[in-house]
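Asks: got a sequence here, can you model it:
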Amino acid sequence: MKNKLSRTIVKLIVISAFFIVVWLLYSNCSKDKIVKHPNILFVISDDQSYPHASAYECKFVNTPAFDRVASEGILFDNCFAASPSCSPSRAAILTGKNIWQLEEAGSHISYFPRKFTSFTEVLEKNGYLVGYTGKPWAPGNWRDSGWDKNPVGTAYSDLKNTPPTSGISDIDYTANFVDFLSNRTESQPFFFWCGMFEPHRGYEKGSGLKAGKKLEDAEVPTFLLDDDITRMDLLDYALEIEWFDSHLGKIINFLEKTGELDNTVIVVTSDNGMPFPRAKIQLYEFGIHVPLAIRWGDQIKPKRNVSDFIGFNDFAPTFLEIAGISDSLNNASGKSFLDVLLSEKSGRIDQTRTFALSGKERHNYSRANNLGYPIRGIRTDTFLYLRNFEPDRWPAGDPDLFLDGELNKLSGITILNKKEVNTKANKLFHLMVDKRPSEELYNIVDDPGCIHNLSDNPDFSTQLKQLRIKLEGELTWQSDPRVVGNGNVFDSYPTFKPIQLFDKNGKSLFPGFAAYGEYNESVLYDK
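Replies: Take a look at the predicted model:
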């Protein structure tokens, strides 16, 4: 009897162990189904706002390739650039850190310190073939920072084509991608950064109309003057997005023909928002909210819309986890969203992904001493809260400089030409250039153009306080100098954009700034 009982107990233990093993295998199946060392194709446009892709039901932009990626994968509704400025945003993508953690690389056209690790070099050390075409981390100086090549990888941009307009780059992005793959050894995984220059300015004026687009189809944001000139400018912008999309489509077709498509993670996004006033270079909605679609064969369930907030510092840890590489990014503040990709759900998947952070320091020279306009922001489902750290500075540049500084890079737009003629244009013009309070709050649901600042509205005092505390807490644990001390250090960093503005007597309009490429340590002692 005793032996029979013992045998029964042993049998039960064996059966239980079997079911435990089966349960463990089943519970981990989503991770186990990951293809080992998949290819990663990162396709990034230059200056494209959400929702300017037809997958987002935008009427004046047609993006069938982006739409295919979204339909056969995931369309994200809440992806936010680390900065409304290209080189800081790209540095955040590469390092998994926010711009206030990146020293010189957190400013436009400065250094990329060698102390920071790029996920691309980690992939390369682990056997990936790594390269790029078009625009990598740029503009800025990586050579004198100790890098032997651009932090993105090896360049493949020699092959050219004839662009349809004068504003479009002559780089043949597709041909250069094919050339890159010809250097791959058998079964070697690859990471390729396809950095197209479109739809960055400048545009060939009227090119959208010449291509058959119609003025009445343009969707004019509330922060721009709605007239024919603005609409024409938006159509030119849309045409360049479509050029970007055409190369994306050709690259996808090539991967499909070579049998590599389903083993390739395709990520399509933009570095920051559209190159228009109150969008690019500013932390308003159209400056930081960007498109994002991701496809990965049968590894992820298709036709999903996801509302989780994705920040640019989340890409690096995600790519490394996809590649099966342990985190080696020196305390990245970003977090992998592989779990979001592998989920079969739509909507909000990770309940902690309810906000995104963004920031800005100096973009172009626009102020005496070459000072920047530091901003930090937090975006939630409903609100955008901004903290302006230097509200006494002119946000678009000093009045005698801004037309030659930041604002002149953004328009063609009638706001600049009609400010003395049209009352609405005058109001919009002042929204762009006038000084701002230290805090701004916008209801993005009701006011995506960020026209009505609610920071002084007592009905929103609770939301203002909550977002202020949340933003300050995030910046504190990430050791942002603007919050924990010595924030002036950002204004001391060099710029590698030639300063060529002089008054009629030949005197520099930037008193106090050292020179091209030199540190301006005098600003460290201003306060």
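Asks: every contact and neighbour count from this point should use C-alpha atoms.
Replies: OK.
Asks: and the strands in the protein?
Replies: 39-45, 74-80, 129-134, 154-155, 190-195, 264-270, 289-295, 304-306, 310-311, 356-360, 375-379, 383-388, 439-443 (DSSP state E).
Asks: any idea which of these is most buried?
Replies: Of all those, strand 289-295 carries the top mean neighbour count, a mean of 27, counting by mean count of other CA atoms under 10 Å.
Asks: need the residues that contact that one.
Replies: 48-53, 66, 69-70, 72-81, 265-273, 302 (CA atoms under 8 Å, 6 or more residues apart in numbering).
Asks: please give the structure of this sequence too, so both can be compared:
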Amino acid sequence: MLAGITGITGALTLGTPARAARKGPERPVNILFAIADDWGYPDAGANGSPAARTPTFDRLADEGALFTRAFCAAPSCTPSRNAILTGQAPHRLGAGANLWSELPATYDVYPDLLQQAGYRVGRMRKGYGPGVFPQWPHDPAGPGFPSFGEFLDQQPEQTPFCFWLGSSDPHRPYDPELGEQSGIDPAAVDVPPYLPDTPEVRADIVNYLAEVQRFDREVGDALRLLDERGLAGNTIVVMTGDHGWPWPRAKANTYDAGTRVPLAIRWPGRATPGTVIDRLTLLSDLAPTFLHAAGRPVPAAMTGQSLLPALSGTAAPREFVVVERERHARAREGNLAYPVRALRTDRWLYIRNFFPERWPAGDPDFDQGLQGVFGDIDAGPTKTQLLENRHRPQFARTFELATGKRPKEELYDLASDPHSLKNLADDPRQAAVKTRLRKQLQNWMLRTDDPRVTAPRTDFWDKVEYFG
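Replies: Below is the predicted model of the structure:
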């Protein structure tokens, strides 16, 4: 059933070479894609973060476009990266919707499509995954290189390139010494209301931001290489993270803290410097964007939308995006998933939890050793403090927000509740809104061949092998 997906209604088939719309450059455009691991919105200076120091990201935003409403397709590494590579919603990727899974080689990925079109493709460090890829000759994100510089050293002058610069920053665990050396003032960090505001949590956030800064410096080094080799003027640079930050009620959750990401795109001559794009955007839009920019056809199976119209100011409004999750970590007895679909508009967040009887953050008494109990929450000082103090009044509310069971439906008015703390699903005053969003989600699931539209409690993803 999952392997037989062939297309989607309304998929883009844009294939006109970008250079045909203007006089130069004559050569196909190069692509540098820089992706952090667990870097969430708004943790960048250009996004208004009071403590994050990200001069490289800010530079890309100044010299290109800043996307203020960008979201991952899934708040979990493997399915998010699979969606980026394939341009498809995770539920269309079989086992690839789970963390630590396998992406079958039957799915097209944009690096392969560009390589077939004459591009030289490469990758450094974290690309696809985590997971296994026995059907592929190399990581689906591209063959590995020690660094971007060594990749460029071997680059033929007349050949376009597509390079995936993958970092493990700012994924846990953190080095407190790096945080101490960062110069970030703990008093300046923003502690969201779904976390306890304690010195320990502030120090944990400082350590996270120190790794964000390290990633930013590394991308800055890559930009200098482009400048030094005269490649910057004909290279699209995209900088983002694979999903939200690794905190309770964030990563592995479909609230904005788990799904909203920084995104900046620089394309000299195409993206007007200083452009701010508020249009709803998904990271699965990047694959069709890269293909469109290279003048290649976009496969009909891709659910993402090329961002070139958004960059040129000609994009039609996008009423909503959908994010989703299946199984994240090994966090429940029987290795069960916690499947969710969530529809995000400019103002509203509607969430459908398919197994409300299960624990959303993992079972409270199931400990596989790596992340501990509530295994969908990454281990770290914040989680430890939350668990050890769960019965104290200062922590009880935030502990319940992170770990408590959730109803079948959730509805949040993000205009007044940006952190999704007050569920309005049972508020009769919002019944019409809930009905409308529920119908939109249902229709989208139908259009994209989501197995849960006809079998909402399917156990397919419960049974997929976990390779972690």
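Asks: closest to D404 of structure 1 out of the strands of structure 1?
Replies: Proximity to D404 of structure 1 (CA to CA) singles out strand 356-360 among the strands of structure 1, at 19.6 Å.
Asks: and the closest one, which stretch of structure 2?
Replies: Under TM-score structural alignment, strand 356-360 of structure 1 corresponds to residues 321-325 of structure 2.
Asks: mean shift between the matching stretch and structure 1?
Replies: For stretch 321-325 of structure 2, the mean deviation from structure 1 after alignment is 0.7 Å (mean CA distance after the TM-score superposition for structure 1).
Asks: what's next to that stretch, contact-wise?
Replies: Contacts to stretch 321-325 of structure 2, defined as CA under 8 Å, 6+ apart, come from residues 71-76, 90, 97-98, 252-254, 259, 280-282, 338-345, 441.
Asks: which residue packs closest to the residue mapped onto W164 of structure 2 from structure 1, ignoring adjacent ones?
Replies: In structure 1, W164 of structure 2 lines up with W193, judged by TM-score structural alignment. Nearest residue to W193 of structure 1 in three dimensions, chain neighbours excluded: Y132, at 4.5 Å (CA to CA, 6 or more residues apart in numbering).
Asks: re the thing from before, redo the strands of structure 1 as a markdown table? Include distance to K497 of structure 1.
Replies: Converted to a markdown table, the strands of structure 1 look like this (distance: least, CA to CA, whole Å):
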| stretch | distance to K497 of structure 1 |
| --- | --- |
| strand 39-45 | 22 |
| strand 74-80 | 26 |
| strand 129-134 | 20 |
| strand 154-155 | 22 |
| strand 190-195 | 21 |
| strand 264-270 | 23 |
| strand 289-295 | 26 |
| strand 304-306 | 39 |
| strand 310-311 | 28 |
| strand 356-360 | 17 |
| strand 375-379 | 21 |
| strand 383-388 | 24 |
| strand 439-443 | 30 |
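Asks: my read: L424 of structure 2 touches L411, true?
Replies: Yes - the criterion here is CA atoms under 8 Å, and L424 of structure 2 meets it with L411 at 5.1 Å.
Asks: how many residues are close by K4 of structure 1?
Replies: For K4 of structure 1, the neighbour count with other CA atoms under 10 Å is 9.
Asks: tell me the counterpart of it in structure 2.
Replies: With TM-score structural alignment as the criterion, K4 of structure 1 has no equivalent in structure 2.
Asks: circling back to that earlier point, nearest to I252 of structure 1, of the strands of structure 1?
Replies: Closest to I252 of structure 1 of those is strand 264-270 (CA to CA; 8.8 Å).
Asks: so stretch 429-444 of structure 2 corresponds to what in structure 1?
Replies: The aligned range for stretch 429-444 of structure 2 is 459-474, by TM-score structural alignment.
Asks: in the matching stretch, what's buried?
Replies: 463-464, 467-468, 471-472 (16 or more other CA atoms under 10 Å).
Asks: export those residues to TSV and tack on distance to Y128 of structure 1?
Replies: Formatted as TSV, the buried residues of stretch 459-474 of structure 1 follow (distance: CA to CA, whole Å):
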residue	distance to Y128 of structure 1
Q463	46
L464	46
L467	41
R468	42
L471	37
E472	39
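Asks: from those residues, which is closest to S27 of structure 1?
Replies: S27 of structure 1 has its nearest neighbour among the buried residues of stretch 459-474 of structure 1 in L471, at 35.9 Å by CA to CA.
Asks: ok, the closest residue to that closest one other than its chain neighbours - contacts?
Replies: Spatial nearest neighbour of L471 of structure 1, chain neighbours left out: I378 (6.2 Å); criterion: CA to CA, 6+ apart. Residues in contact with I378 of structure 1 (CA under 8 Å, 6+ apart) are 355-358, 384-386, 467, 471.
Asks: please report how far the equivalent of I378 of structure 1 over in structure 2 lies from R352 of structure 2.
Replies: By TM-score structural alignment, I378 of structure 1 lines up with L343 in structure 2. Taken as CA to CA, to the nearest Å, the spacing of L343 of structure 2 relative to R352 of structure 2 amounts to 9 Å.
Asks: likewise A117 of structure 2?
Replies: Taking CA to CA, one finds A117 of structure 2 at 40 Å from R352 of structure 2.
Asks: what does A337 of structure 2 give?
Replies: To R352 of structure 2, A337 of structure 2 is 14 Å away according to CA to CA.
Asks: now swap in D450 of structure 2 and tell me
Replies: 14 Å.
Asks: surely T272 of structure 2 touches E63?
Replies: Yes - contact status for T272 of structure 2 versus E63: in contact at 7.4 Å, counting by CA under 8 Å.
Asks: what's the counterpart of R279 of structure 2 in structure 1?
Replies: In structure 1, the residue paired with R279 of structure 2 is D308, using TM-score structural alignment.
Asks: same question, A95 of structure 2
Replies: By TM-score structural alignment, A95 of structure 2 lines up with E104.
Asks: same question, T254 of structure 2
Replies: So, by TM-score structural alignment, T254 of structure 2 is matched to L283.
Asks: now do its match against N388 of structure 1, distance only.
Replies: Distance, L283 of structure 1 to N388 of structure 1, by CA to CA: 10 Å.
Asks: list residues touching both of those two?
Replies: Joint contacts of L283 of structure 1 and N388 (CA under 8 Å, 6+ apart) are 375-376.
Asks: now for the strands of structure 1, which one comes closest to N176 of structure 1?
Replies: Checked against CA to CA, the stretch from the strands of structure 1 lying closest is strand 129-134, at 6.5 Å.
Asks: corresponding residues in structure 2 for the closest one?
Replies: The counterpart of strand 129-134 of structure 1 in structure 2, counting by TM-score structural alignment, spans residues 120-125.
Asks: got a list of contacts for the matching stretch?
Replies: The set of residues external to stretch 120-125 of structure 2 that reach it, using CA under 8 Å, 6+ apart, is 111, 114-115, 141-148, 151, 155, 159-168.
Asks: much appreciated, bye for now.
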